[in-house]
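> Could you work out the structure for the sequence below:
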Amino acid sequence: MTLLVTAVGKGFALSATDTRISIATGENYRPVEEYFNKSIVFRCAGFTGNISFTGIAEWTEGTEKVRMYDAVSESLTESILAELKIGQLAKKLGDDILRRLLSRKSYRAKREAVFEFHINGWHRDVPYGFLVVVSTFREKSPWINPNEFEKETHVDGLHLYFKSVDDFEFVVGGWDIAFYQKERQHLCEILRKGAGSFEVSQYISKVIETASTRHKSIGSRSVAVLLPQVGMLDTNAWDAAGSMVVGYMPKMIFENGTAWDPSEFPVNFHILLTGRLPRHSLFVKSIIAKQFKRADKRRIFKIRKGKFAPGIFGLLQLALFGSLPDDYDDLGLSDEEPEE
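Sure, this is the predicted structure:
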């Protein structure tokens, strides 16, 4: 079990999880991995989304060990190829995983079939973000800011909650008791006041780090995945390596069913200062917030002219294809010839 926080705000959808995997023995939790990716970005039938999960992380089928991450990927790929709508995709995902868990040869199969998925993102034909929760244990609506665009279904041991978010919404999963009520109230308040994705991700990251001292199954390190309404996929996942920054990408499954596995690549630290920062940006902003002096941070964050500096997906796109959309700065690395 992990700590998972998923939010939709003004112009962005964001999901943040800690990166620890633990083995539970009774009430005791033993960490076995501290850098595990729990998010998968996908595109299906006009919907661009991210799915994050909490609950059982791996199990055995016969002699084969199966990880939740791989099982989710398999189900998503089938849904994408079948061009399922987001509601159908969510139901199929829950059914697929529950069936696999209950068919194991385990005397505790039903008891261990505990999981929850959060799906957020945008449909190309709808101006509002979406939030979907698929759970085996959440029997009441999770929404803290109700509206008229909600639906829920309870069938075959699954509880499904759907919402089109016209204002803001967030949901906490996993060891949610470690995310205290006063912290939820503060997150609610900053979302209500129109906070951007970076401010929201920074706050959630701090809460997860604090929550790791409250329960051993929660790791102090977390990763946020951003899907802006306008712009490109971004994350705050990186590490410093001397004068270089190493960026990390989540797994992506494209509309034709092909997948890009989790990856990392180096980014020259100095080129990140070219161009202004988009409102919804995580990668560059999180680096600046961590590595730069206060005066330099203020100067960089105040730049309002010029093209946008790309986030993690933009930098990857630049590395692969040598160019970016016109609204983004190529940082002098484009293969295109400069205009005279």
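> contacts and neighbour counts: CA atoms only from here.
Will do.
> Which parts of the stretch 101-250 of the chain are strands?
115-123, 129-135, 150-155, 158-165, 169-174, 222-228, 234-235, 238-241, 244-249 (DSSP state E, counting those that start in this stretch).
> Okay, buried residues for stretch 161-179 please.
161-176, 178-179 (16 or more other CA atoms under 10 Å).
> Would you do the same for the sequence below? I want to compare the two.
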Amino acid sequence: MTLLITVAGRDFALACSDLRITAEINKRIVIQDEHFNKHILFARDNLNANISFTGVARWRRGLQTINLYDVISESLARAPAGIKLGPLCIHLIDDIEVAFQAPVFRGVDKWLELHLLSRHSAIGVPMIMVISNYRKVAPWSQSGSEDALEWEGAHKGYNIYFKVFADDTDVIFGGSDQFVPDADRTRIKGIVSRGADAFDVSRLASAIIKAAARRTSVIGSQAVSMVFPESGYIDTNLWNRTANSIIGFVPRMVMPNGTMMGPSQFPVQLALITDGYLPRHSLFFRSIVQDAFPRRRDRRLIRRHSKGLAIPGLMGLLSLNLFGQVEDGYTDFGLNSSG
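Model prediction:
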């Protein structure tokens, strides 16, 4: 079971997870995959959202291998147009339960928890929904406060917790969070409440996951984060370096028309960061800068550069590649569709 860290910040929301999946064979934990996608991005009706999950991730149906991110993606793609978030949650649970009818699950506990992190253009603040078949109480630090916009429900053995983070911040842990000490929980909640940016929060979340991985083999040491800034592009920080370029890893995406893309790879050039400035909640390029420039002074100069237009993150580059344009305020590197 993986480790999820989901954050509602002051002007961003972030989802972080490790990338390992395991199986218990003859009472031993066996690593099956160290680079497994656990994030599904989707958009519909002015809602941008990410689903991350912990628990059952992959199983067999006869000769076919089933990945949970495929089940979730196909459910989102089939959801009726105009469906609201609550009914969409019920629709998703129903489809997951159908997929769990495979013979391999007979007599086996199917532990599962989903963190649905979203921002709606008409609301402008983070919303988090936790769907779990083992969690019994709401995960919020201040659950039940009079000013909180909260809701709880249940469906087919899953407890559903929903909260709109209008004025407060929080960090929610899911999965194998028993391996996260209280000191780490306090530290990350502290920097979020004090207004840390998404990059610093993602670095600390990754460090917490890496430390937890040293305590158990069910958690992988590598982590990936997805950020939803208050304005601008969604961004991610998973990439790898090759001899000729940098390869960004794009998670599964479900478009508003039901089209699915990824998980996939996307090549980029580090030289792109010379064409503008990095937005406050940039993850992709800032993580590359952190790795490529060992001197703190160099990294500080790049971070403080504020001339020109904003540099889009990986999702912005993908938009430029697919549609030939970027949002206002972002540089298109001279590659827009009219140029």
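> Any idea what the TM-score is?
After superposition, the two chains reach a TM-score (TM-score structural alignment, normalised by the length of the second structure) of 0.93; 334 aligned residues with a CA RMSD of 1.7 Å.
> circling back to that earlier point, what's the closest of the strands of the stretch 101-250 of the first structure to D329 of the first structure?
D329 of the first structure lies closest, by CA to CA, to one member of the strands of the stretch 101-250 of the first structure: strand 234-235, at 15.6 Å.
> If we ignore the residues flanking it in sequence, what's nearest D166 of the first structure?
Leaving out its chain neighbours, the residue that sits closest to D166 of the first structure by CA to CA, 6 or more residues apart in numbering is Y128, at 5.6 Å.
> so what's the aligned residue in the second structure for that neighbour up against?
Superposed on the second structure with TM-score structural alignment, Y128 of the first structure falls opposite V125. For V125 of the second structure, the contact set (CA atoms under 8 Å, 6 or more residues apart in numbering) comprises 11, 119, 164-166, 230.
> Distance to W111 of the second structure for those residues - can I get that in JSON lines?
Converted to JSON lines, the contacts of V125 of the second structure look like this (distance: CA to CA, whole Å):
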{"residue": "D11", "distance to W111 of the second structure": "32"}
{"residue": "R119", "distance to W111 of the second structure": "27"}
{"residue": "V164", "distance to W111 of the second structure": "26"}
{"residue": "F165", "distance to W111 of the second structure": "27"}
{"residue": "A166", "distance to W111 of the second structure": "31"}
{"residue": "E230", "distance to W111 of the second structure": "33"}
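> which of these does the first structure keep?
Retained contacts for the contacts of V125 of the second structure in the first structure, judged by both residues aligned by TM-score structural alignment, their matches' CA atoms under 8 Å, are 119, 164-166.
> which one's the longest helix in the first structure?
If you go by DSSP state H, the first structure has its longest helix at helix 86-102.
> which residues sit against it?
With CA under 8 Å, 6+ apart, helix 86-102 of the first structure has contacts from 44, 47, 59, 71-72, 75-76, 79, 109-110, 112-113, 132, 134-135, 158, 160, 162.
> and G196 of the first structure, what does it touch?
9-10, 12, 279-280.
> That one matches what in the second structure?
Using TM-score structural alignment, G196 of the first structure pairs with D197 in the second structure.
> Can you report how many residues neighbour the spatially closest residue to T77 of the first structure that is not a sequence neighbour?
What sits nearest to T77 of the first structure in space, not counting adjacent residues and going by CA to CA, 6+ apart, is G257, at 5.4 Å. A total of 18 residues lie near G257 of the first structure under the criterion other CA atoms under 10 Å.
> quick check, G257 of the first structure in a helix?
No. Under DSSP: H, G, I helix; E, B strand; the rest coil, G257 of the first structure falls outside any helix and is assigned coil.
> returning to that earlier point: in TSV, list the strands of the stretch 101-250 of the first structure along with distance to L187 of the first structure.
Shown next, in TSV, are those (distance: least, CA to CA, whole Å):
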stretch	distance to L187 of the first structure
strand 115-123	17
strand 129-135	17
strand 150-155	21
strand 158-165	16
strand 169-174	9
strand 222-228	15
strand 234-235	19
strand 238-241	24
strand 244-249	26
